[in-house]
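>>> next input, structure requested:
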Amino acid sequence: MSVAQGRPEGLRRRLGVSDAVVIGLGSMIGAGVFAAFAPAAAAAGSGLLPALALAALVAYCNATSSARLAARYPQSGGTYVYGRERLGPFWGYLAGWGFVVGKTASCAAMALTVGSYAWPAHAHAVAVAAVVALTAVNYAGVQKAAWLTRVIVAVVLAVLAAVAATCLAGSAADTAHWAVGADTGARGLLQAAGLLFFAFAGYARIATLGEEVRDPRRTIPRAIPLALGVTLVVYTAVALAVLAVLGPDRLAHASAPLAEAVRAAGVPALVPVVRAGAAVAALGSLLALILGVSRTTLAMARDRHLPPALAAVHPRYAVPHRAETAVGAVVAVLAATADVRGAIGFSSFGVLVYYAVANASAWTLSPAEGRPVRIVPLAGAAGCLLLAFALPLASVLSGAAVIALGAAVYAVRKGLRRAAA
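Below is the predicted model of the structure:
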């Protein structure tokens, strides 16, 4: 019997397939689509579309492995639980460490994105207000969070559809920009794929909610590929549209690529709508990120890798209220005081390591346990490590340092326990 099943404070299973898909979409179709294409184009040049395809391929392998594992272990915590159960406590801990630290930084980045689009002159204050408001929504219950995410996803999809239609239908569109030229090198392609992978990584939120999903063996394997498929279609349409209007060079230097694309397409009146859509998208990502980080924090607190007090579940709202409050407080402090733009690459490194552990865990499943075709976890693990170490050097060094710090903390705690015994 699992910890969650054997305790009265286990979370309630309230979410169906559509709720899980919406939460996954809210995590993926977020601020990344408004910002990720520019640095990816700077790295890959005209190879942006192949880089997007490579990122999607690695994401598909990760999603398949995660879905099979989530159906086998329908508990809060995602790869933290899978690594612990399939590879041993250390690997589960390392995955959870990378996820919590990396995604906490991502939360702050999303909050600051809200501020920079909604009210640039007071970006930090708006960011903190957004964190407080969305933490309160999550505190009130996961069903309310799913409902709000559904609204956000609908708004963002409408804005992205308007961007794609405006750019592709305008006279400024030139499909010659879709061709891959000689400016694309192998390292640039891999680096761009690693940066674009950051925008796909939200399907983990579905797996981390495994303890709150109805009929998880059926719901999670359906919800994860559905959410990923919809996201890929949307990203491809937007990438084609923006490339057609701006071309790889202008796109690489664009500070707000989607806004600049609609302006270049001759519809400047749409720019404020795109800015508002970006702010709403970042809110959606922030909402889902806080949700996912708090559930992994809950799982790690249950195993005493984090303070046990964080494992409490609210008797009325059936949410890990202390974990959510703690995550919200840390993110609010970061959003108020730090420049977290550099944390995006660092977060990508941590997330890719997290999924490498997920794929390694899926490799150990037997056919009776729903193991995917062997090539899927193998390609997923190799792809994650390849993209992680192809990221900019600063991101690799900072990410590796944080992972090493987590391993050192684990070793010290284990040594102290042995000494006490």
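>>> make it CA atoms for all contacts and neighbour counts henceforth
Fine.
>>> and the strand or helix carrying residue 397, what does it pack against?
Per DSSP states H and E: residue 397 is located in helix 393-420. With contacts defined as 3 or more CA pairs under 8 Å, 6 or more residues apart in numbering; DSSP states H and E, helix 393-420 has these neighbours: helix 89-118, helix 343-363, helix 375-390.
>>> can you list these in JSON lines and add distance to residue 167 and mean neighbour count?
Output for the helices and strands packed on helix 393-420, formatted as JSON lines (distance: least, CA to CA, whole Å; neighbours: other CA atoms under 10 Å):
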{"stretch": "helix 89-118", "distance to residue 167": "21", "mean neighbour count": "26"}
{"stretch": "helix 343-363", "distance to residue 167": "28", "mean neighbour count": "27"}
{"stretch": "helix 375-390", "distance to residue 167": "30", "mean neighbour count": "21"}
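>>> ok, the spatially closest residue to residue 337 that is not a sequence neighbour - contacts?
Once flanking residues are discounted, residue 337 sits nearest to residue 124: 7.7 Å by CA to CA, 6 or more residues apart in numbering. Contacts for residue 124 (CA atoms under 8 Å, 6 or more residues apart in numbering) come out as 112, 115, 335-337.
>>> could you work out the most separated pair of those?
By the measure CA to CA, 115 and 337 form the most distant pair in these, at 13.3 Å.
>>> between the contacts of residue 124, which sits nearest residue 378?
residue 112 (36.3 Å).
>>> got the helices and strands packed on helix 393-420 as TSV, with distance to residue 130 columns?
Putting those into TSV (distance: least, CA to CA, whole Å) gives the following:
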stretch	distance to residue 130
helix 89-118	6
helix 343-363	19
helix 375-390	30
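>>> tell me which of the ones you listed lies nearest to residue 399.
Between residue 399 and those, the tightest spacing by CA to CA is seen for helix 343-363, at 5.0 Å.
>>> so which elements touch the closest one?
In terms of contacts (3+ CA pairs under 8 Å, 6+ apart), helix 343-363 is packed against helix 48-72, helix 79-86, helix 89-118, helix 186-200, helix 375-390, helix 393-420.
>>> could you also give me the structure for this next sequence, so I can compare it with the first?
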Amino acid sequence: MVGAGIFVALAPAAAAAGSWLLIGLAVAAVVAYCNATSSARLAARYPQSGGTYVYGRERLGEFWGYLAGWSFVVGKTASCAAMALTVGFYVWPAYAHAVAVAAVVGLTAVNYRGVQKSAVLTRVIVAVVVAVLAAVVVIVAASGRADVDQLRLGHGTVLGVLQAAGLLFFAFAGYARIATLGEEVRDPARTIPRAIPLALGLALVIYAAVAITVLAALGPERLATAAAPLADAVRMAGVAGFEPVVRVGAAVAALGSLLSLILGVSRTTLAMARDRHLPVALAAVHPRFGVPHRAEVAVGGVVAVLAAVTDVRGVIGFSSFAVLVYYAVANASAWTLESPQSPGRLAPARRWGRLIAAVGLIGCVVLAIALPLPAVLSGTAVLVVGAVIYAVRRLRYDRDSHDLDTGGKPG
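Predicted coordinates:
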């Protein structure tokens, strides 16, 4: 979670909610908590790799599992473009799109050769990013140029707050990654329900500190138009010498996230291709490098095109919409979980679990609908395309099964 999202998501959220940005952050955190709790309960019951792709299939049916997987692939593909554009806007703003495309091409080539981000490198990246964020907070707060009056609630709307919450949800995505790797976790029934809320809580503290600091430094109007808000906040504090450090920190965070995202999306694409939800050709594995090279190239190509032609705020909105749909399926799946105690009566743990799942489901739907209209329309269109692909595949499968049963003769 603590990656590139916090470097870029504050600006579109401020454009939506203005000084009510922090309320939007709180709403996003509540929905994220519900999603995390539901994901933890499901991961404890189904400690398998795949996350909601598995949960939806097991609890709600094959279509809902497919819809979750499809939402994950398209949403995270958009996230890849957002990460690449974050690199561009912080490293070389005048040529942000060109830098973004170069980053995608370079990391796709790295992934193609089977090079993955190790656990040690992950820790180093997180340490660097947290150190940079902490320095931004300290520098801006100590500069005396941050104005607490900027935090006062001005004019705002409920729609603006909900829209900001949906956009800020982009920065929270990632807390359920441990659930998608359930088979690789020791004692998942005990570890996962503890790890997810802990990670979410730590990220929220960091995000709140950064959001308060940047909002106090820039004000809602200037923050809303900032392409690199944290760098702008440091410059506003009169410490321009630290600005390159912030830009490097943002680039490190974005490149680390992009490397993992391309890896994850290509592997999910591989799994869905093996299940024939996507073209079977994408299931090929390179004989030397042992990677799904066609899926890698396909994902990299789509991300490169998005990074070349789209706006970072647009892809953040689209990504948030798709990921919110993904977690809506997770909450709906968690609602169906049965308590191991007193089958005829709801145990207290199950009652709370169902309440949290209901709040999470409603929250996901509301935030998704409240996103900017282009994000809602494009997200809905892509989901409809996914549903059509599923329906065509299902009809073809049923027809082939019928032919096999009848020996190729009409029934």
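>>> may I have the TM-score of the superposed chains?
Between these two chains, after superposing, the TM-score reads 0.87 (TM-score structural alignment, normalised by the length of the second structure); 392 aligned residues with a CA RMSD of 2.5 Å.
>>> quick revisit: so the residue nearest to residue 337 of the first structure is in which element?
Using DSSP H and E, residue 124 of the first structure maps to helix 123-139.
>>> immediately after that helix, which helix or strand?
Scanning forward in sequence from helix 123-139 of the first structure by DSSP H and E, the next helix or strand is helix 142-169.
>>> helices or strands next to that following helix in the packing?
Secondary-structure packing of helix 142-169 of the first structure (3+ CA pairs under 8 Å, 6+ apart): helix 17-28, helix 123-139, helix 216-252, helix 257-264, helix 271-302.
>>> from the chain's centroid, how far away is it?
Helix 142-169 of the first structure sits 17 Å away from the centroid of its parent chain (CA atoms, centre = their mean, to the nearest Å).
>>> any idea which residue sits dead centre in the second structure?
Against the mean C-alpha coordinate of the second structure, by CA atoms, centre = their mean, the closest residue is residue 173 at 3.6 Å.
>>> what's the counterpart of that one in the first structure?
Under the alignment (TM-score structural alignment), residue 173 of the second structure pairs with residue 201 of the first structure.
>>> chain neighbours aside, what residue packs nearest to the counterpart of residue 5 of the second structure in the first structure?
Counting by TM-score structural alignment, residue 5 of the second structure corresponds to residue 32 in the first structure. With CA to CA, 6+ apart as the criterion, residue 32 of the first structure has its nearest non-adjacent residue at 4.9 Å, and that residue is residue 199.
>>> test my guess that the one you found contacts residue 28.
Yes - Residue 199 of the first structure is within contact range of residue 28, at 5.6 Å (criterion: CA atoms under 8 Å).
>>> of those two, which one has the most company?
A count of neighbours by other CA atoms under 10 Å puts residue 28 above the other of residue 199 of the first structure and residue 28, at 31 against 25.
>>> who are the contact partners of the residue lying closest to that one once chain neighbours are set aside?
With CA to CA, 6+ apart as the criterion, residue 28 of the first structure has its nearest non-adjacent residue at 4.6 Å, and that residue is residue 202. Applying CA under 8 Å, 6+ apart to residue 202 of the first structure gives the contacts 24-28.
>>> which of the residues you listed are conserved in the second structure?
Shared with the second structure under both residues aligned by TM-score structural alignment, their matches' CA atoms under 8 Å, the contacts from the contacts of residue 202 of the first structure are residue 28.
>>> please convert the contacts of residue 202 of the first structure to CSV, extending it with distance to residue 219 of the first structure.
CSV is the format used below for these (distance: CA to CA, whole Å):
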residue, distance to residue 219 of the first structure
24, 13
25, 15
26, 17
27, 18
28, 18
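>>> which of the contacts of residue 202 of the first structure lies closest to residue 373 of the first structure?
Nearest member of the contacts of residue 202 of the first structure to residue 373 of the first structure, counting by CA to CA, is residue 24, at 23.7 Å.
>>> sorry, back to before: now the helix holding residue 124 of the first structure: how far from the chain's centre is it?
Remark: helix 123-139 of the first structure is offset 18 Å from the chain centroid, using CA atoms, centre = their mean.
>>> next, the angle from that helix to helix 271-302.
If you take axes from the mean of the first three to the mean of the last three CA atoms, to 10 degrees, helix 123-139 of the first structure sits at 50 degrees to helix 271-302.
>>> helix 123-139 of the first structure vs the second structure, average distance?
Helix 123-139 of the first structure differs from its equivalent in the second structure by a mean of 4.1 Å after superposition (mean CA distance after the TM-score superposition for the first structure).
>>> cool, and stretch 104-113 of the first structure?
Stretch 104-113 of the first structure sits 1.6 Å off on average (mean CA distance after the TM-score superposition for the first structure).
>>> that stretch corresponds to what range in the second structure?
The aligned range for stretch 104-113 of the first structure is 77-86, by TM-score structural alignment.
>>> distance from the matching stretch to the middle of the chain?
Worked out by CA atoms, centre = their mean, stretch 77-86 of the second structure lies 10 Å from the chain centre.
>>> list of residues touching that stretch?
With CA under 8 Å, 6+ apart as the test, stretch 77-86 of the second structure has contacts from 4-5, 7-8, 96-97, 99-101, 103-104, 250-251, 254-255, 257-258, 261-262, 265, 299, 302-304, 306-307, 312-313, 315-316, 318-319.
>>> return the distance of residue 200 of the first structure relative to residue 172 of the first structure.
Using CA to CA, to the nearest Å, residue 200 of the first structure is found at 29 Å from residue 172 of the first structure.
>>> what about those two, which has more around it?
Taking neighbours as other CA under 10 Å, residue 200 of the first structure and residue 172 compare with residue 200 leading, 29 against 16.
>>> residue 20 of the second structure: neighbour count?
When neighbours are defined as other CA under 10 Å, residue 20 of the second structure has 23 of them.
>>> quick one: it from residue 155 of the second structure, how far?
Between residue 20 of the second structure and residue 155 of the second structure the computed distance is 8 Å (CA to CA).
>>> closest one of the contacts of residue 124 of the first structure to residue 262 of the first structure?
Set against residue 262 of the first structure, the nearest of those by CA to CA is residue 115 (21.6 Å).
>>> next up, the contacts around the residue nearest to the closest one when sequence neighbours are not counted.
Once flanking residues are discounted, residue 115 of the first structure sits nearest to residue 123: 3.8 Å by CA to CA, 6+ apart. By CA under 8 Å, 6+ apart, the contact set of residue 123 of the first structure is 112-117.
>>> can we see that at 7 Å?
Residues near residue 123 of the first structure by CA atoms under 7 Å, 6 or more residues apart in numbering: 112, 115-116.
>>> now it: how far from residue 26 of the first structure?
When distance is defined by CA to CA, residue 123 of the first structure is 22 Å away from residue 26 of the first structure.
>>> what's the answer for residue 83 of the first structure, then?
Distance from residue 83 of the first structure to residue 26 of the first structure, counting by CA to CA: 26 Å.
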